[in-house]
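Visitor: Here is a sequence with its predicted model. Questions after.
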Amino acid sequence: MSRWSPQPAPDEPDGLILFDGVCVFCSRWVRFVIDRDPGRRFTFTSIQSERGRKLAERFGIDPEAPQTNAVIWNGRAWFKSDAALTVLGALPGTRRLGVLKALPRTIRDAAYDLIARNRYRIFGRTEACMVPSAADRERFLS
C-alpha cells in the first residue's frame, strides 16, 4: 500500500480540502473549486493554519514542505491525484474528469508530483495565506 493511499477520516467533515495556503497555484485551485461549487459542498483549511497543520501531521504531510493536498470525501482522506480527481468528479462541469481515476495511480501521481515539485518556481509563492472574500469566509475552517 502506498504512503498516499486513501486513509480513514470519518471524524472530519466531508468536502474539507487541505491546501498549501502560500502556494499561488494551490490558492488558484481553491478559487477554481469555489467558483464551480454552487452547492457549497467544499470547505477549506490551509496547511499553515493550526487546524491544517494538525490535519497534515495526522496524515503524514510535512506542514513545512507539503508534498500533497488532501480532500476528505466519503469518510476517507484522499491525496495527490486522487484528491484532485475526487474534487473534479464532484463539481458540475468537471465531473467527466473523474474518469481519469481509471488510469494507474503511479502515472497520475508522477504528473502530480512534477507540478507539486515545481509549483513555487512556476506559479509563485506568497508570504501569507490567501484571504477569502466575505462571502466565502465561512467556508474556510481554521
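Guide: Here it is on my side, so go on.

Visitor: CA atoms for contacts and neighbours, from now on please.
Guide: Fine.

Visitor: Excluding residues flanking it in the chain, which one is nearest residue 128?
Guide: The shortest distance from residue 128 to any non-neighbouring residue, by CA to CA, 6 or more residues apart in numbering, is to residue 22 (5.8 Å).

Visitor: ok, and here's another one to check against it:
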Amino acid sequence: MAPIVLFDGICTFCNGAVQFLLRHDRKERMQFGALQSEEGQALLQTYGLPQQEFQSLLVIKDHRIYKKSDAALELVQELGVWWQPMRLFRVVPRPVRDAVYDLIARNRYKWFGKNEHCMLPAPNVRHRFLK
C-alpha cells in the first residue's frame, strides 16, 4: 500500500513540505490529502482520529497511522538513498523528537503563515492527491 500523507492544507510550512516530498519521491509512491478535505476527514474518521485536530502530519502506511516525528521519519524511508541518514533520528527518544515537532506545529502559522484555502495541486501532480 502506498503511503498516504495527510497534512494541514492551509499551512504554508506544510504545503512546502508536500512540495519537497513531491520533488524527492522519485518513485511517485506517496499520495497526499489535506486533513480538511472530504477524503482527509473520511480517513480520520475511519481510523478513529479527531476530525478537527490539524496539529500533526499523519502518514497512513500498511494500515498503520504514524503521527508527528514518527510520520516524518516514516516518509524519509520513502525518499532516495541520500535522505536515509535522517533515519538516525530514530535513536532520539520519541518524547524529545515530538517536543520539537510540537514546538514547530504550535508556531507554524506565526513563523511561516497560512493560506485562506487549501493548496490546489499543479496539473502535473494532481494524480498524486486523493480524489
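Guide: In hand now; what should we look at? Everything numeric here is computed off the predicted structure, so don't read it as measured data.

Visitor: Drop the TM-score for these two in here.
Guide: Once superposed, the chains reach a TM-score of 0.91 (TM-score structural alignment, normalised by the length of the second structure), with 130 aligned residues with a CA RMSD of 1.5 Å.

Visitor: on that earlier part again, ok, the residue nearest to residue 128 of the first structure to residue 136 of the first structure distance?
Guide: Separation of residue 22 of the first structure from residue 136 of the first structure (CA to CA, to the nearest Å): 18 Å.

Visitor: quick one, which of those two is more surrounded?
Guide: residue 22 (19 against 13; other CA atoms under 10 Å).

Visitor: what's that one in contact with, if anything?
Guide: Applying CA atoms under 8 Å, 6 or more residues apart in numbering, we find residue 22 of the first structure in contact with 125, 126, 127, 128, 129, 130.

Visitor: Check the gap between the residue lying farthest from the centre of the second structure and residue 83 of the second structure for me.
Guide: Distance to the chain centre peaks in the second structure at residue 91, reaching 21.0 Å (criterion: CA atoms, centre = their mean). From residue 91 of the second structure across to residue 83 of the second structure, the span is 16 Å (CA to CA).

Visitor: circling back: can you flag the buried ones in the contacts of residue 22 of the first structure?
Guide: 125, 129, 130 (16 or more other CA atoms under 10 Å).

Visitor: Which position in the first structure pairs with residue 18 of the second structure?
Guide: Using TM-score structural alignment, the partner of residue 18 of the second structure in the first structure is residue 30.

Visitor: Over to residue 105 of the second structure?
Guide: In the first structure, residue 105 of the second structure lines up with residue 116, judged by TM-score structural alignment.

Visitor: and that match, which of the three is it?
Guide: Secondary structure assignment for residue 116 of the first structure (DSSP: H, G, I helix; E, B strand; the rest coil): helix.

Visitor: For it, grab the count of nearby residues.
Guide: Residues lying near residue 116 of the first structure (other CA under 10 Å) number 21.

Visitor: can you tell me which residues contact the spatially closest residue to it that is not a sequence neighbour?
Guide: In space, and not counting its chain neighbours, residue 116 of the first structure is closest to residue 67: 6.6 Å by CA to CA, 6+ apart. Neighbouring residues of residue 67 of the first structure by CA under 8 Å, 6+ apart: 61, 113, 116, 117.
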